[in-house]
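**Student:** What would the 3D arrangement of this be:
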Amino acid sequence: MQEKYLPLFDVCYSFDKDDCQKYGLKEITNFYFVEERSENNVYDISYLATYDNRMEEAISIFNYFQENNIKAKAKIFTYPSHPIKELLPKNIEVIHKIIPFGESYQYYLDSKIILDIAHPHQKGLSFRPFEAMGMNKKLITTNKDIINYDFYDPNNIFVIENPFDFSIPETFFKTDYQEINNKIKEKYHIKNWVKKIFSDYEH
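**Tutor:** As a prediction, this is how the structure comes out:
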């Protein structure tokens, strides 16, 4: 957090509750851009990330998928000058080129379930839960705070309490996605996110 820049703005927002409390910011969630559906599921589970301190968790989770014959795919970006030293399961691919937004969106759209591994020092929800909502996809996440959101449904969202010791019920993979109430869903669309920003500023 670059605190020295905060006084330059009339209003400052964050999706992270802890940052809001610490720095006096206004809380706002992330959002989804478009609503879309796809039955062309290439993978059961997909995951995109940059190589960082979540790698051990990712390896453990994808080892679980591999051991349980779950068709999962991860693409981890890192620069060639920073090679990944960990031993990776076959379902994790290392890439050295950043995937454009359109391609990453399609990658998630072609998967039945989206995986979200939260940053260890981040309490707020990343874009993944909201993208999953917009795509009408199930979500597996390590962010325990998601149960406090109005769109949380255990039929659609599985929370991994411990990435190194967990089990996902087979029913989670076999049951259909449960539609979210339209009023709740619309609240997280980007158009309403923008409306909130401007309405707060006007007041």
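**Student:** all contacts plus neighbour counts: C-alpha atoms, from now on.
**Tutor:** Noted.
**Student:** can you tell me which residues contact the spatially closest residue to residue 177 that is not a sequence neighbour?
**Tutor:** Closest residue to residue 177 apart from its sequence neighbours, by CA to CA, 6 or more residues apart in numbering: residue 156 at 5.8 Å. Contact analysis of residue 156 by CA atoms under 8 Å, 6 or more residues apart in numbering lists 137, 138, 139, 172, 177, 178.
**Student:** Just the closest of these to residue 128, please.
**Tutor:** Of all the contacts of residue 156, residue 128 sits closest to residue 139, with 8.2 Å by CA to CA.
**Student:** what about the closest one, helix or strand, and which?
**Tutor:** Per DSSP states H and E, residue 139 falls inside strand 138-141.
**Student:** what helices or strands is the helix or strand following that strand leaning on?
**Tutor:** For strand 138-141, the succeeding helix or strand toward the C-terminus, using DSSP H and E, is strand 157-159. Here strand 157-159 touches strand 138-141, going by 3 or more CA pairs under 8 Å, 6 or more residues apart in numbering; DSSP states H and E.
**Student:** Does anything pack onto the strand it packs on? Which helices or strands?
**Tutor:** Right, strand 138-141 is packed against strand 111-116, helix 128-135, strand 157-159 by 3+ CA pairs under 8 Å, 6+ apart.
**Student:** Give me the three-state assignment for residue 45.
**Tutor:** Three-state call for residue 45 (DSSP: H, G, I helix; E, B strand; the rest coil): strand.
**Student:** I figured it was touching residue 114, is that so?
**Tutor:** Yes: shown here, residue 45 and residue 114 form a contact pair, counting by CA atoms under 8 Å, at 5.6 Å.
**Student:** Any idea which residue is closest to the centre of the protein?
**Tutor:** residue 128 (2.4 Å; CA atoms, centre = their mean).
**Student:** Pretty sure residue 117 is one of the things it touches, is it not?
**Tutor:** No: using CA under 8 Å, residue 128 makes no contact with residue 117, being 9.2 Å away.
**Student:** Could you also give me the structure for this second sequence? I'd like to compare it with the first:
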Amino acid sequence: MAHKIRAISKRLPFASLHQFWIAEWQKRIDDFDTIVVFDNAATQKLLEFIKSRITKRTKLKIWLWNVPNERIEYLKENFDVYCFDQNYSKEYGLTFLEQFYILDSVNLDEKTDVLRDFYFVGADKGRIQQLDQLAGMIEESELTYQFDVFSDDKQSNRSGINYLDSKITYPEIIKKIQESKVIVEINKDGQVGLTLRALESLFFQKKLITNNVHIKNYDFYHPNNIMIWEHGNLKELEKLTNFLGEPYHQLPTTVTDRYSFRAWIKRING
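**Tutor:** Below is the predicted model:
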């Protein structure tokens, strides 16, 4: 291959990651033209370790999947930093690069019965008030929902809001998404980048309710598939029912492929 790339995932604990580097990659480091380190794995110790062993030919890049990042000044002063969020990229002078999704581990051929209309999964992070209001709209419309919220503080008594004290596995989340008609996404204030929920809706052909108004700017946006929810607007109730009744608008594979990991690798290696 003319260009080889290696990505270090944030999902690995640093100790085992460092040992893996010593055991497997130290002897092969010259094989790679580009090395990408994901944010949660990007400890200063690991980055300096890699930096001390690569040649000038090898590019070391950092991918920010989570913002804000408390070490952003150190990262941008020493490395090429890429970020999924446009606002954060602009504020700190980073390179904006769209989010991606890896579909390889999911069996799309496996048929799953639809059990509910709406599904949310995520940490509280100040979302309960919005989730409670949306749940009320759903109940008033006589529709069904399940909101799995990671929180120790039970702030709503609605039957469809489940408070979890431990995380559930990603395959379990995917199963619940496949069992639902609509994925619910509530972004933090100021966040405009694509989240995992938005990409799941794209790849699993599920409808999406989101408070991210900037999603209209993406090529996969279609009003049949994506509803932008205005928290506190009582007129949203009728809009919610109509949205669920509209047929899903099929998108060409050229659009979906743009957000694949393969396409992302090509862009970050460009």
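**Student:** TM-score, when you put one on top of the other?
**Tutor:** The TM-score (TM-score structural alignment, normalised by the length of the first structure) is 0.88; 195 aligned residues with a CA RMSD of 1.8 Å.
**Student:** burial of residue 75 of the first structure, as a residue count?
**Tutor:** With neighbours defined by other CA atoms under 10 Å, the count for residue 75 of the first structure comes to 18.
**Student:** quick one, what contacts it?
**Tutor:** Counted by CA under 8 Å, 6+ apart, residue 75 of the first structure has contacts 47, 48, 49, 92, 93, 94, 95.
**Student:** which residues in the second structure form strands?
**Tutor:** Here the second structure has its strands, by DSSP state E, at 5-8, 34-38, 59-64, 80-83, 95-96, 116-123, 145-150, 161-164, 180-185, 207-210, 226-228.
**Student:** mind giving me TSV with those and columns for distance to residue 173 of the second structure?
**Tutor:** Formatted as TSV, the strands of the second structure follow (distance: least, CA to CA, whole Å):
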stretch	distance to residue 173 of the second structure
strand 5-8	24
strand 34-38	22
strand 59-64	23
strand 80-83	25
strand 95-96	28
strand 116-123	8
strand 145-150	10
strand 161-164	13
strand 180-185	11
strand 207-210	15
strand 226-228	20
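**Student:** Of all those strands, which one comes closest to residue 48 of the second structure?
**Tutor:** When the strands of the second structure are compared (using CA to CA), the closest one is strand 59-64, at 10.6 Å.
**Student:** angle of the closest one against strand 34-38?
**Tutor:** Taking axes from the mean of the first three to the mean of the last three CA atoms, to 10 degrees, one finds strand 59-64 of the second structure and strand 34-38 inclined to each other by 20 degrees.
**Student:** Onto which residues of the first structure does strand 59-64 of the second structure map?
**Tutor:** Mapped onto the first structure using TM-score structural alignment, strand 59-64 of the second structure covers no residues at all.
**Student:** likewise stretch 193-204 of the second structure?
**Tutor:** Using TM-score structural alignment, stretch 193-204 of the second structure pairs with 124-135 in the first structure.
**Student:** again with stretch 115-124 of the second structure
**Tutor:** Counting by TM-score structural alignment, stretch 115-124 of the second structure corresponds to 42-51 in the first structure.
**Student:** contacting residues around the matching stretch?
**Tutor:** 70-78, 84, 104, 107-108, 110-116.
**Student:** again, but for stretch 194-213 of the second structure
**Tutor:** 84-85, 98-101, 103, 108, 178, 180-187, 191-192, 215, 220, 224-231, 248, 250, 256, 259.
**Student:** Over to stretch 83-97 of the first structure?
**Tutor:** The contact list for stretch 83-97 of the first structure, computed with CA under 8 Å, 6+ apart, reads 51, 59, 62-63, 66, 72-80.
**Student:** and if we set it to 10 Å?
**Tutor:** 46-52, 55-56, 58-60, 62-67, 70-82 (CA atoms under 10 Å, 6 or more residues apart in numbering).
**Student:** End to end on it, go ahead and measure it.
**Tutor:** Using CA to CA, to the nearest Å, the end-to-end distance of stretch 83-97 of the first structure comes to 13 Å.
**Student:** list the buried ones in it?
**Tutor:** 84, 88, 89, 91, 92, 94, 95 (16 or more other CA atoms under 10 Å).
**Student:** Of those, which is the nearest to residue 39 of the first structure?
**Tutor:** Distances from residue 39 of the first structure to those, taken by CA to CA, are shortest for residue 91, at 21.6 Å.
**Student:** Can you tell me what that closest one aligns to in the second structure?
**Tutor:** With TM-score structural alignment as the criterion, residue 91 of the first structure matches residue 160.
**Student:** Same question for residue 195 of the first structure.
**Tutor:** Under the alignment (TM-score structural alignment), residue 195 of the first structure pairs with residue 266 in the second structure.
**Student:** Grab the longest helix from the second structure for me.
**Tutor:** helix 128-140 (DSSP state H).
**Student:** That one against the first structure, how far on average?
**Tutor:** For helix 128-140 of the second structure, the mean deviation from the first structure after alignment is 1.1 Å (mean CA distance after the TM-score superposition for the first structure).
**Student:** Give me the angle between that helix and strand 145-150.
**Tutor:** Going by the same axes, to 10 degrees, helix 128-140 of the second structure makes 160 degrees with strand 145-150.
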